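S.K.: Could you look at this predicted model? Sequence included:
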Amino acid sequence: MLPQEIIRRKRDGKPLTADEISTFVAGMTSGKVTEGQVAALAMAVFFKGMSREEAVALTTAMRDSGETLDWSDLPGPVTDKHSTGGVGDNVSLMLAPIVAACGAYVPMISGRGLGHTGGTLDKMDAIPGYVSQPDNALFRKAVRTTGCAIIGQTAALAPADKRFYAIRDVTATVESVPLITASILSKKLAAGLESLVLDVKVGNGAFMQRGRDATELATSLVEVANGAGTRTSALITGMNEPLASAAGNAVEVSNAVDFLSGRRRDRRLTEVTLALAAEMLIATGIAGSNKEALSRATEVLDSGRAAEAFGRMVAILGGPKDFMERPLTYLPKAPVELAVTCDRKGFVTGIATRDIGVAVVALGGGRSAPEDLIDHAVGITGLLPVGAEAVRGEPLAIIHARSKADAEKAATVIKAAYTLGPSRPATQKAVVRRISPAA
């Protein structure tokens, strides 16, 4: 079966068989299929699309292109969550230990940040000693012992996706729903999950800024994942403002520790975290209803059991044993702090969220290219949410920077990102919509 004939069929709008797709993916993994042929198929799919059956076949072929994990020796259900990315989205740091404390196992394989969105793995790397890419033995030990482990993807998982994405990235074919779907799911499903919950962001700080686009992607992800044999649902959540009041790496870890310990919990962050936890507990069968699931998640959070699970995870993966008790002792701190003060009073009616994320990248807290180094100490804290009352002379946010010049540049961006009005806007729900397998 020649690669060019497979490309020709898709170019002409004909559906590909599962055998044709698996043959092409095998050639892509082995190198027998050339870069030009991969690019040609990507462009053909970009213009002609894929049916659900084709997307399932592509996802499973890429899933099976490398190592797949098996957790059948664990005494409880195995589940995970994936987010399409946003600003101030540190949900994973609280969600994994909450669900683990309820009795599930969460082998959370996360990614690094690129563009204006932060990466969970970069946040975990802000913790001194934490091994974010452990060997398989330590990964398994952490999951079995603590119930959760937040680590990075190894090269052994879904290697076909790594090559496919690199070619799509330089051929203007990233924005294809079936290809995005297969890319996300092939990595997640290779982790051996029994269930998966997706957090698809929508708004001015998300990759999907329009509701219909977010719904299309969420529906595709849910239908393809279920078609591949993994019970999956999705929540569409709002990203028209930062989810947490902090954006950066160490500052978001500190925010997560405050959340788990009960010292401070941002409203929208709480709403999204508990909603996702409830989805995961229902999917695993630990809870039979949304009400029961929310009750169980809230109980382990308020009792401190989730905080204990996070602390054990950090310790077993090489971080400080007393991290939860003394996080500020260990987290890196930027030398310059600058308050971005408000020049008039009013209510926050809007935030250009993507600009906040770009400001963090400009400070050194994110990447413009995959090989860029991260400054884990820099970031922004105290971000006023939409609906908050702004007082003249009081901070809209606080910049944590490496230099005064960097801080002043970021302050200009942050001030311009905020829109103030004379009256408080209506409160918007953080969870916009649920996509179930039957939707």
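M.R.: Received, thanks.

S.K.: hey, let's count contacts and neighbours off CA atoms from now on
M.R.: Noted.

S.K.: The residue nearest in space to the middle of the chain: what's it in contact with?
M.R.: Closest residue to the average C-alpha location of the chain: residue 83 at 3.4 Å, with CA atoms, centre = their mean. For residue 83, the contact set (CA atoms under 8 Å, 6 or more residues apart in numbering) comprises 198, 199, 200, 201.

S.K.: which residues sit in contact with the residue found closest to it once you drop the neighbours it is linked to in the chain?
M.R.: Counting by CA to CA, 6 or more residues apart in numbering, residue 83 lies nearest to residue 199, which is 4.5 Å off, once chain neighbours are set aside. By CA under 8 Å, 6+ apart, the contact set of residue 199 is 81, 82, 83, 84, 234, 235, 236, 237, 276.

S.K.: Residue 148 too?
M.R.: Listed by CA under 8 Å, 6+ apart, the contact partners of residue 148 are 96, 97, 100, 105, 106, 107, 108, 142, 309, 313.

S.K.: Pick the one among those closest to residue 169.
M.R.: Nearest to residue 169 among the contacts of residue 148: residue 108, at 24.8 Å, using CA to CA.

S.K.: That closest one reaches residue 153, doesn't it?
M.R.: No. Between residue 108 and residue 153 there is no contact under CA atoms under 8 Å: 9.4 Å.

S.K.: neighbour count winner among those two?
M.R.: residue 108 (24 against 20; other CA atoms under 10 Å).

S.K.: so who does the more buried one touch?
M.R.: Residue 108 neighbours (CA under 8 Å, 6+ apart): 80, 81, 96, 148, 149, 150, 151.

S.K.: One more to weigh against that first structure:
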Amino acid sequence: MEARSILAKLRHDLPLSVDELTWVAGALADQTLSAAQAGAFAMGVCRNGLDQAGRVALTQAMCASGQVLKWDLDKPVLDKHSTGGVGDCVSLVLAPALAACGAYVPMISGRGLGHTGGTLDKLEAIPGVNVMLDEARLRGVVGQVGCAIVGATGDIAPADKRLYAVRDVTATVDSLDLITASILSKKLAAGLEGLVLDVKVGSGAFMKDVEAARALAQALVSTANAAGCPTRAIISDMSQPLVPSLGNALEVAEVMRVLRGEKTGAMVELCGALGGVLLAGAGLAKGADAGAAQIKAAIADGRAAERFGAMIAALGGPVHFVENWQRFLPEATVMREVTAQKSGIVQAIDAEALGLAVVALGGGRTVESDPVDPAVGLSDVVRLGARVEKGQPLAVVHASRPVQADQAAATVRSAISLGEKAGTLPTLIVEHIS
């Protein structure tokens, strides 16, 4: 086995064997594969694809490139993963809600990728939070709190850690095969007994149409089940940001308003749908609808907020964060309303463009080493179907410098389409894949 022959096969659209894909995963993990070769591999897979056997082989090999956790707990070990969207902070609500409903949730998450925000970046907007735990500390937090949202250490799927960073800077983020292997290698390594996948579709997702989203959901579900992890998926709408704020600290603020019962809407509905599937599959609820009701109740009565606060404290954050969250989250130095230049009804939102605007503000990365400013982003983004009069705000820009605010404001105006007639509003839950 050597890289050049494998890359040559990829270039000529020839299938790779299980042994070759296993070798690549090991070479990614132990640095035998150079950065250039890793990028070429990602581009080759993105262009030519893998078959189902290859997808399973790459996923299992990337999982086996590091440590695979095993749990001895009295309740099911469950998790959720999203394929990435804009204003998608579901994990921060759902993980503690699941813990409040009797599950253990060791949620290994990622950082921002392309135009989408990263769960770890959002958590790190909270002062003192450390998401990089060793195994002993992870086990301690999960056992004590019921949930821990953390990053993959060097021992968990190290092959994916390298490939994940390469994908972000080589325009290979939207590969069905690489998304599947990346997500599932970390999830399988977490030793899960049940998994639900939130596959996004729409302008703010990597998959822009339902057919592509369905193909990804089916690939994820079939690959995970073939690897021994009971898995279902929900395709959910991302034709607009899930919450009206984009940016790390701003999305944490949205999470706190939901957990404290100040806001409901799409976030709670999606948490209920995803959590209901998990609780029913694990025998913790009599059906998905009953499970959804349990999740919503845990959010409404404050039990999820209590678990979230305990998790933040266990990760090194403020002990009383839930009670005093406004004190701790950073704020941008420049805030600017983006007003509508004409009256009309919001007919379409280019959510990807909004996500890239946040990256340009410093809220995401264009290269792996970029620092992230947790305070910048967009808030109060208008919703599809809303009536906006000339001069009324479309969004509020949070920036560190006036010139960045000007650029973001121009992007917001071009990303939000106004018209005379109201269109059909999208359905939040598009499809279930089992």
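M.R.: Arrived safely. Note that the structure is predicted; figures quoted are calculated from it, not measured.

S.K.: so what corresponds to the residue nearest to residue 83 of structure 1 in structure 2?
M.R.: Structural alignment (TM-score structural alignment) places residue 199 of structure 1 against residue 198 in structure 2.

S.K.: what helix or strand does its match sit in?
M.R.: strand 194-201 (DSSP states H and E).

S.K.: check the fit of that strand onto structure 1 and give the mean distance.
M.R.: On superposition with structure 1, the mean distance recorded for strand 194-201 of structure 2 (mean CA distance after the TM-score superposition for structure 1) is 1.2 Å.

S.K.: Next secondary structure element downstream of that strand?
M.R.: Assigned by DSSP H and E, the successor of strand 194-201 of structure 2 is helix 210-226.

S.K.: how much does that next one stray from structure 1?
M.R.: Mean deviation for helix 210-226 of structure 2: 0.9 Å (mean CA distance after the TM-score superposition for structure 1).

S.K.: Name the surrounding residues that touch the helix or strand just after that helix.
M.R.: Note on helix 210-226 of structure 2: by DSSP H and E, the next helix or strand toward the C-terminus is strand 231-237. Defining contact as CA under 8 Å, 6+ apart, one finds that strand 231-237 of structure 2 is touched by 194-202, 213-214, 217, 221, 224-225, 274, 277, 426-434.

S.K.: Any of those buried? List them.
M.R.: For these, a neighbour count by 16 or more other CA atoms under 10 Å gives the buried set as 194-202, 213-214, 217, 221, 224-225, 274, 277, 428-429, 431-433.

S.K.: which residues in the stretch 251-400 of structure 2 form helices?
M.R.: 266-281, 288-300, 303-314, 325-328, 351-358 (DSSP state H, counting those that start in this stretch).

S.K.: gap between the second one and the chain center?
M.R.: Taking the mean of its C-alpha atoms, helix 288-300 of structure 2 sits 21 Å from the chain's own mean (CA atoms, centre = their mean, to the nearest Å).

S.K.: Over in structure 1, find the residue span that helix aligns onto.
M.R.: Counting by TM-score structural alignment, helix 288-300 of structure 2 lines up with residues 290-302 of structure 1.

S.K.: That stretch vs structure 2, average distance?
M.R.: Once the two are superposed, stretch 290-302 of structure 1 sits an average of 1.1 Å from its aligned residues in structure 2 (mean CA distance after the TM-score superposition for structure 1).

S.K.: Other residues contacting that stretch?
M.R.: 98-99, 101-102, 260, 262, 274-275, 277-279, 281-282, 286-287, 306-307.

S.K.: quick one: buried residues of it?
M.R.: Going by neighbour count (16+ other CA under 10 Å), the buried part of stretch 290-302 of structure 1 is 293, 294, 296, 297, 298, 299, 300, 301.

S.K.: swap in stretch 203-222 of structure 2?
M.R.: Neighbour counts over stretch 203-222 of structure 2 (16+ other CA under 10 Å) mark 203-208, 210, 213-214, 216-222 as buried.

S.K.: How about stretch 276-287 of structure 2?
M.R.: For stretch 276-287 of structure 2, by 16+ other CA under 10 Å, it's 276, 277, 278, 279, 280, 281, 282, 284, 285.

S.K.: Please apply the same query to stretch 23-43 of structure 2.
M.R.: Those would be 23-29, 32-33, 37-43, for stretch 23-43 of structure 2 by 16+ other CA under 10 Å.

S.K.: Now the terminal residues of that stretch, how far apart.
M.R.: End-to-end distance of stretch 23-43 of structure 2 (CA to CA, to the nearest Å): 17 Å.

S.K.: and what of stretch 147-167 of structure 2?
M.R.: With CA to CA as the measure, stretch 147-167 of structure 2 spans 28 Å from end to end.
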